[in-house]
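**Student:** take this sequence and fold it.
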Amino acid sequence: MQAPFTTISTFRDTLAAAPGPDSDAIKGAQDRNAQLTKPPGALGRLEDLAIWYAGWRGDAQPQIRAPQVIIFAGNHGVCAQGVSAFPSEVTAQMVANFEHGGAAINQLSKAFGARMDVYPLSLDIPTADFTIQPAMSEAEFIDALQTGWNAVDPDADLLVTGEMGIGNTTSAAAVAAGVLGGDPAGWTGRGTGIDDAGLARKTDVVARGLALHATTDPLEALRCLGGRELVAMAGAIAAARYHRIPVVLDGFICCAAAVALHKAVDGALDHAVAGHLSAEDAHQRLLDAMGKQPLLQLGLRLGEGSGAALAIAVLKGAIACHSGMATFAEAGVSDG
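**Tutor:** The predicted structure is shown next:
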């Protein structure tokens, strides 16, 4: 299905009109959970995850059969300011690695039975340097949103969005600060491993971008300070809500894109869980702002959707137990 919006305003309206979970499926899943052969609450968060998932899929006894991982890649004009330890050429090189199956995310997608798609976004035309002008025009912003939206398979039953883009932790820090406020230094981390001088430059770049593009509109902050891959992730997460596909959020960069949706429309991320807490210091602040508790904490800082892809296993485990376990009546076991 093609994206049903052509402007920022109509995108916001589309997101606001997206459906919520199925209350009957939630009730059915809660009733089933109460009858399974285990003490009440013995599976902890797995029980809550299963009921949450059931509500979004409209099925009290669901299965996860078709997870989709989508990697979006973009280049950033702000890299000219010396904010990354790697040159922009690495973005295209890593896209080739994804396409040939050689990256970590390829292995994780395969391990957990997920279809993986890769979308390079105008890599030969970086976004504008946001210390000088908005990173994207509205037309470029909408194009990236639509790419993300259209990349989602409506038949998928779980979505992970990942990214690749040299310089995108700078963009993500600027977006997070633009949406949530606060000191630029508190949002800016070392990304791929820059030294102290590089971190100082990066923090200064974020501060200058925020000074130039002060706005109270979170989608405008994403347009002016973001990258095409961040915007495409936001579009995909929004499309998943439209199709009632649960989402597993990845690390700092993915959550910077997601928090713009969270602030743009109340409840926009009710269909999403946080896959993990990354090693990027400010990721916890983003999760707190969105009210998300991570499923995993493994010190990851790779990006690519890797932490969220690992968390597919947690969701699959939750659903396998919920939908596959016997009830007390089925097993002939007394429930007390």
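**Student:** C-alpha from now on. contacts and neighbour counts both.
**Tutor:** Fine.
**Student:** how far away is residue 287 from residue 84?
**Tutor:** For residue 287, the distance to residue 84 equals 24 Å [C-alpha to C-alpha, to the nearest Å].
**Student:** centre of the chain to stretch 73-87, how far?
**Tutor:** 21 Å (C-alpha atoms, centre = their mean, to the nearest Å).
**Student:** for it, which outside residues touch it?
**Tutor:** Residues outside stretch 73-87 that contact it (C-alpha atoms under 8 Å, 6 or more residues apart in numbering) are 88, 91, 95, 118-131, 135, 163-168, 170, 191-194, 198-199, 201-202, 205, 227-229.
**Student:** ends of it, how far apart?
**Tutor:** Stretch 73-87: ends 14 Å apart by C-alpha to C-alpha.
**Student:** if we can go back for a sec, residue 287 and residue 84: which has the busier surroundings?
**Tutor:** residue 84 (25 against 22; other C-alpha atoms under 10 Å).
**Student:** what's the burial count for residue 326?
**Tutor:** 17.
**Student:** equivalent analysis for the one 3 residues further on, please.
**Tutor:** A count of neighbours around residue 329, defined by other C-alpha under 10 Å, yields 12.
**Student:** now it. Nearest residue, chain neighbours left out?
**Tutor:** Counting by C-alpha to C-alpha, 6 or more residues apart in numbering, residue 35 is the residue found nearest to residue 329 once chain neighbours are left out, at 7.9 Å.
**Student:** this one next, for a side-by-side:
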Amino acid sequence: MMRFDTAESLSAALRDLPPPDPAAIEAAAARQAELTKPAGSLGRLETIALFLAGWQGNPRPALDKGRAVIFAGNHGVTQHGVSAFPADVTAQMVANFENGGAAINQLARHAGLELRIVALDLDRPTADFTRASAMTEAECLDALAQGAAVVDPGLDLLVVGEMGIGNSTSAAALCARSFGGDPRDWVGPGTGLDADGQARKIAVVERALVTHAGAPHDAFETLRRLGGREIAAIAGAVLAARHRRVPVMLDGFIACAALAPLVAQAPGIVDHCLAGHCSAEPGHARLLERFGLDPLLRLDMRLGEGSGAAVAVSIVRAALAAHSGMATFAEAQVARRL
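**Tutor:** Coordinates of the predicted model:
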């Protein structure tokens, strides 16, 4: 398991990012060239298959062991009225996940994914980050480590999602500190805020940026000052997945915002990631553009929970089915193009 013992351990892990396997990609591309179809005719399904081949190190990649992990955490910043729902909903939704009643339970089952729920100290919200750091160094390191712990070496694909009332405010603050821009560029309605609620949210992000303006801009400090436990856990999981060459399917704005401080420090950290969808939260499209990721789906979803990413897994399964199951021209005795 990847260890996060000190603040420097995150930066060290970001400096040494394993690449995909070029030989596996080359062999997968050679197979693609022999399949009974015009070259490139399956579009992104072909590139998805090559992407999986490179990260799995297998010219005929598989999705036998896919895992969706939903991290949950509570945020002290909710005291400023930045969510349409009370903070108690986080724990209530975790219970719903555990009882099988949420959207992600149905979507993960449909996608053939094992579902895990990781609740992080729900009885102990992070600090109000307009006044102090959201987490101590020890708390942030623990959250990173809990995220890394869900990544087994044998996984074929990891889907990451979150639950945490108030976490879209944290996500907006992380993006604004990592990439700049007016907080209005990053703040959206979240769980359904009206115009007044969004104005409060913008003001909270502005205050937070001023409070932490003099702090170091490295990934760890940004995460611990403006993030949440579930957000730091997503960052730890995605980083651990990279070091184990496990491809990742990202969900919406909050799950992607967890990586914003990492991308600001090491842009290549998202090379092993697919963007499952582009959510209806306004900042998500802007964030994906900064990441250089083209989402697989645009369905106007904004639920979180890993829901959009789980839906996109069906596209990955289609890509792998075509790549591994189709016959070659020689096998099918089909004439090649003249």
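**Student:** what's the TM-score once they're superposed?
**Tutor:** Once superposed, chain against chain, the TM-score is 0.98 (TM-score structural alignment, normalised by the length of the first structure); 335 aligned residues with a C-alpha RMSD of 1.0 Å.
**Student:** could you measure from the residue nearest to residue 329 of the first structure over to residue 195 of the first structure?
**Tutor:** Distance from residue 35 of the first structure to residue 195 of the first structure, by C-alpha to C-alpha: 55 Å.
**Student:** higher neighbour count, the two?
**Tutor:** Applying other C-alpha under 10 Å to residue 35 of the first structure and residue 195 shows that residue 35 carries more neighbours, namely 18 against 12.
**Student:** that one touches residue 325, doesn't it?
**Tutor:** No: the pair formed by residue 35 of the first structure and residue 325 falls short of the contact definition of C-alpha atoms under 8 Å, at 9.7 Å.
**Student:** show me the helices in the stretch 51-200 of the second structure, by range?
**Tutor:** 88-98, 103-111, 137-148, 167-179, 195-211 (DSSP state H, counting those that start in this stretch).
**Student:** ok, back up a step: enumerate every residue touching the residue nearest to residue 329 of the first structure.
**Tutor:** 327, 328, 329.
**Student:** so how many other residues sit close to the first one?
**Tutor:** This means residue 327 of the first structure. Residue 327 of the first structure has 19 nearby residues by other C-alpha under 10 Å.
**Student:** how about the nearest residue to it, chain neighbours excluded?
**Tutor:** Once flanking residues are discounted, residue 327 of the first structure sits nearest to residue 36: 4.1 Å by C-alpha to C-alpha, 6+ apart.
**Student:** aligned against the second structure, show me the partner of that neighbour.
**Tutor:** With TM-score structural alignment as the criterion, the equivalent of residue 36 of the first structure in the second structure is residue 35.
**Student:** coming back round to it: correct me if wrong: the residue nearest to residue 327 of the first structure contacts residue 330.
**Tutor:** No: taking contacts as C-alpha under 8 Å, residue 36 of the first structure lies outside contact range of residue 330: 9.2 Å.
**Student:** what's the mean deviation for the longest helix seen in the second structure versus the first structure?
**Tutor:** In the second structure, with assignment by DSSP state H, the single longest helix is helix 307-325. For helix 307-325 of the second structure, the mean deviation from the first structure after alignment is 0.7 Å (mean C-alpha distance after the TM-score superposition for the first structure).
**Student:** which residues are contacting that helix?
**Tutor:** Under the criterion C-alpha under 8 Å, 6+ apart, residues 32, 45-46, 48-49, 60-63, 68, 103-104, 107-108, 111, 159-161, 249-252, 275-277, 279, 296-297, 301 lie in contact with helix 307-325 of the second structure.
**Student:** how far off centre is the next helix or strand after that helix?
**Tutor:** Per DSSP states H and E, the first helix or strand lying C-terminal to helix 307-325 of the second structure is helix 329-332. Centre-to-centre, helix 329-332 of the second structure and its host chain are 40 Å apart (C-alpha atoms, centre = their mean).
**Student:** quick one: helix 329-332 of the second structure to the first structure mean distance?
**Tutor:** Looks like 0.9 Å for helix 329-332 of the second structure (mean C-alpha distance after the TM-score superposition for the first structure).
**Student:** what is that helix packed up against?
**Tutor:** Helices and strands touching helix 329-332 of the second structure, by 3 or more C-alpha pairs under 8 Å, 6 or more residues apart in numbering; DSSP states H and E: there are none.
**Student:** fine by me, thanks again.
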